[in-house]
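Visitor: predicted model, plus sequence, below.
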Amino acid sequence: MWLWLILIVIGWLLLSPKCDSNAYKLRTTDICRGVGALPASSRRALAITATGNDVMSPDELFTPPVFNYSRSLRWASTAETVYMVFKEDLEASEKVHLPVCGSDGDGSGINDPTDHIESIPYIDTMQDIHDKGQRGSLQYFLLYCTEPDGVQSQCSHWAPGVFTRMFIASCTSLALQWGTIGAAFMVGWFTPTTKLGCRSLGYLLYGVISTLVWMMLLISSILAHSAAADPRRASLSTRVALAFSHIMRWTGKLFAILNFFLVIMASVLQYSSFYDRCFCNSSVFGRGGAAYIVILETAAQAAQAKNAWIAALVLACTSAAAFLGILGLLLDTLPSLPS
């Protein structure tokens, strides 16, 4: 049942930027090409500076990874906006060869009154963009990247492809979860006395509640992001969506806490031999009044239990291997850093 946790940790390590060996190799080679910053700043490089009024869900203000569900849609939208800004700027610079400070980098462009501020070099991603046209002060870069008067950016509130990525991630995670939990449930179901007993019921409840929690938190994040399109909450639909988002979030977190205690207690009772008693061994939940206890297993019952254990092992290992395979395929589609 706990096999899924190992795979989640492996996936986290593979996707985490802290574990990118190629990035560590380039940490010294790209120092001169990095982006400068103003000195004497004590702020952290990455920090959440929003307040309670800036977000639709309070979970967006919490940094632990378990709260990433509440930030995924907004992060995808913000990342898409930043990407499009740089993409359009590079395409425009390629067409007109527009420099930041003059075409020759000698100040022949607009005068920059902030020459005393540290200049920032762009990382060249196009061979035909002159390097001298990519340097300027911090303030001039802000002016350079600002849209002209009267021009509005047409950025969508929903990042393109975000629901496709969400669908793939959800299906992969659910397949891993139910592949491992289903294997444990299969062992408990087919071990004499067969059918639903204390052990198999604990596995089933854990899987069902986990899936229910995932569904509630996912719906909560979608409704919260939808309400964020109307920050003033003027329309009735926005207020209703936000209210349902809060209800889903509170209920999902309550079920998650209950499920945590359930799975811990199920494991403790399993290994403390608490289930080794008449009520649990007779599978009362599945057989009702016809429940019985197997004292001596027959050859057929032993063969059935053996086949169930083998099938459960194959199911769990196949789910784990498929999860790693899909994760590897998705990693191959990510752009790699230049060597």
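Guide: Looks like it arrived, so ask away.

Visitor: make it CA atoms for all contacts and neighbour counts henceforth
Guide: Will do.

Visitor: ok, S173 to I10 distance?
Guide: Per C-alpha to C-alpha, to the nearest Å, S173 is found 13 Å from I10.

Visitor: mind checking which of the two has more residues around it?
Guide: When S173 and I10 are compared for neighbours, S173 comes out ahead with 17 against 14, by other C-alpha atoms under 10 Å.

Visitor: which residue, other than its chain neighbours, is closest to the more buried one?
Guide: Using C-alpha to C-alpha, 6 or more residues apart in numbering and skipping residues adjacent in sequence, the residue nearest S173 is F323, 7.8 Å away.

Visitor: the one you found - that's part of a strand, no?
Guide: No. Assessed by DSSP: H, G, I helix; E, B strand; the rest coil, F323 does not belong to a strand; its assignment is helix.

Visitor: in the helix or strand containing R74, which residues are buried?
Guide: Here R74 is covered by helix 72-96, with elements defined by DSSP states H and E. Neighbour-count burial for helix 72-96, with 16 or more other C-alpha atoms under 10 Å as criterion, is recorded at 72-74, 76-78, 80-81, 85, 90, 93.

Visitor: want to compare, so here's the second one:
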Amino acid sequence: MVSTFANATALTYRACVKLCGAGPESPSWTVITQQFSAWLLPWLALLSQLPFGAIDLLDNLSSIVLTVGSPTLAAYSLAITVMNGRWIAQHFFTIQSPTAETAVRVLSRLQQSPLQIVEGSGLNSLVEFRENDLWWEAMLKHLSFVHTWSISAATSVAWVVIAYVFTVADSFSPDNIQPFNTDGQGIGSQWLFLLAIVVGWLQLSPKCDAASVHHAFEETDHMMFVQDTSTPEKVLKQLEDSSQHPFELLQGLHWQSSLRRDEYRGTPMFNYARVLPWTLNILKVSEAFRRVESRPKQQPGMSDIWDSGVLWRITLSSFFALVLQWGTTGAALVVVMLTPTIGLGCRSACFLIYGGLSSVIWFFMMVSTFLTFGATRMYESQLRPTRSQQFSRFLLKWSAILLRRFCKLAAIVNALWIIVFCFFQFTGFFNRCWCNSNVLKWGADKAYIVIQYTTQDWTAMTHAWIGGVGLGVGSAAIFAGFIASQLNPPMPKPRGSIREN
């Protein structure tokens, strides 16, 4: 208790309502524009540096929405892509074909494409005959376009970094710290995930221009040689019917179109949906190489997919995605929750909901991916299904589709949520008695508002803010370091010819 109001450092919630009313403070347009341009606008501009390239503009828009709505899923797609690139290089390392390195590079660059590889004589011919080396080389050349660093990308990244450094430094000045946390300290820490994801994609340089990929297939289809079985000598001839090529791009015009919709989308954001079918494709090609070398294993199946280490890659990618998500969200929570009044309040609850929903979306999207793969395998293997098999695969198919659609709807809501929340933060919407006293934490009877910071408050708050910045920057750095460590794996080197013709 204090003897006069002038000596008070805090105010109870009920006293606040009585003196100030229950509504928010009046918004200041000057504060709104300053906070928006300093804390949020650079991040929204950075979204333009995400890799796009889908033929349908709605797919590109979906990529943005999913990235903002579920940073966990976006980080996972990036992490699994770089891990797949390292795995395929290791998987082909013992193959002695002179084409092995080129094949690794081609297949790795097709991770963003709805690739389907058909086993049989065509695939065997493609890896066996030296005449087809030209096809591999031509395909690699056509897939050499990149989404990588440019002046525009470097400028956007530099703008975000400089803006973040300056605004964080400025926020530590006592003259600029607003008592009720209307500044964007927590917001800046939350959006650090985007910097790590954009820089990761720029380092990886994914081949994600769908039109260029289609052009690469069109330009190289006629370059493949197959055996002419109509003559006794079985001489080689050029493939005349491109539909017989073992490599094809799914067009989404068959029964699986709704089930495998995300596989058809050309942006790298949707690589989460392609990891299992892509792994199966790689096993088909590697087995064809080993078959030519007279050391076949078996026809790739479900057991080979799990033995390939795909579950470990998925697990590790998921771990680092969650590190990025909860490192940045945790940083925002530390900043907000440890700024007096300490505890869970409106602002911290909003961050918590955003991070939690992002993680839930990622989890159920992963479940949908496994259901989709299982349903696809059932449709392909059950040519004459029984009634119970028909029901099982129908149930599996629509469970995957509905789950995926629900998650995308949730991602839209979550993306709007974080943007609206940021705007409310800048307008002072949360500067009301209920939010500033953290009634969520303390209850109406015990809640209070700090109206004058003591020296102890300033010290504790400064330490919390430094810790929050360190947590956010550190988690983004850990994720970026993991991505960098997976790049440029050692490639298989030729050890001689498979067959001379």
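Guide: Sure, I can see it. Everything quoted here is computed from the prediction, not taken from an experiment.

Visitor: about what we covered before: neighbours of the residue nearest to S173 of structure 1, how many?
Guide: Neighbour count of F323 of structure 1, defined by other C-alpha under 10 Å: 19.

Visitor: who's in contact with it?
Guide: Shown in contact with F323 of structure 1 (C-alpha atoms under 8 Å, 6 or more residues apart in numbering): 7, 172-173, 176.

Visitor: which residue lines up with R71 of structure 1 in structure 2?
Guide: Counting by TM-score structural alignment, R71 of structure 1 corresponds to R274 in structure 2.

Visitor: what's the match for F260 of structure 1 in structure 2?
Guide: When the two structures are superposed using TM-score structural alignment, F260 of structure 1 falls opposite A415 in structure 2.

Visitor: show me what the strand or helix carrying that match is packed against.
Guide: Under the criterion DSSP H and E, the helix or strand holding A415 of structure 2 is helix 387-427. The criterion is 3 or more C-alpha pairs under 8 Å, 6 or more residues apart in numbering; DSSP states H and E, and the helices and strands that helix 387-427 of structure 2 contacts are helix 29-35, helix 57-69, helix 346-381.

Visitor: sorry, back to before: quick check: closest non-adjacent residue to the match of F260 of structure 1.
Guide: The spatially closest residue to A415 of structure 2, leaving aside those adjacent along the chain, is G69, at 4.1 Å (C-alpha to C-alpha, 6+ apart).

Visitor: how many neighbouring residues does the one you found have?
Guide: G69 of structure 2 has 32 neighbouring residues, counting by other C-alpha under 10 Å.

Visitor: next up, the contacts around it.
Guide: Listed by C-alpha under 8 Å, 6+ apart, the contact partners of G69 of structure 2 are 358, 410-416.

Visitor: look up how far S475 of structure 2 lies from the equivalent of V187 of structure 1 over in structure 2.
Guide: Using TM-score structural alignment as the criterion, V187 of structure 1 maps onto V335 of structure 2. Distance check for V335 of structure 2 against S475 of structure 2: by C-alpha to C-alpha, it reads 15 Å.

Visitor: next: W458 of structure 2.
Guide: For W458 of structure 2, the distance to S475 of structure 2 - C-alpha to C-alpha - is 26 Å.

Visitor: of the two, who's got more company?
Guide: The residue with more neighbours, out of W458 of structure 2 and S475, is S475; 26 against 14, by other C-alpha under 10 Å.

Visitor: need the residue in structure 1 that's farthest from the chain's center.
Guide: L296 (49.1 Å; C-alpha atoms, centre = their mean).

Visitor: residue in structure 2 paired with it?
Guide: L296 of structure 1 maps onto Q452 in structure 2 when the alignment is built from TM-score structural alignment.

Visitor: now that match: how far from W458 of structure 2?
Guide: When C-alpha to C-alpha is the yardstick, Q452 of structure 2 and W458 of structure 2 sit 10 Å from each other.

Visitor: what of I412 of structure 2?
Guide: To W458 of structure 2, I412 of structure 2 is 38 Å away according to C-alpha to C-alpha.

Visitor: nearest residue to the middle of structure 2?
Guide: To find the centre residue of structure 2, average its C-alpha atoms and take the closest one (C-alpha atoms, centre = their mean): that gives A74, at 1.6 Å.
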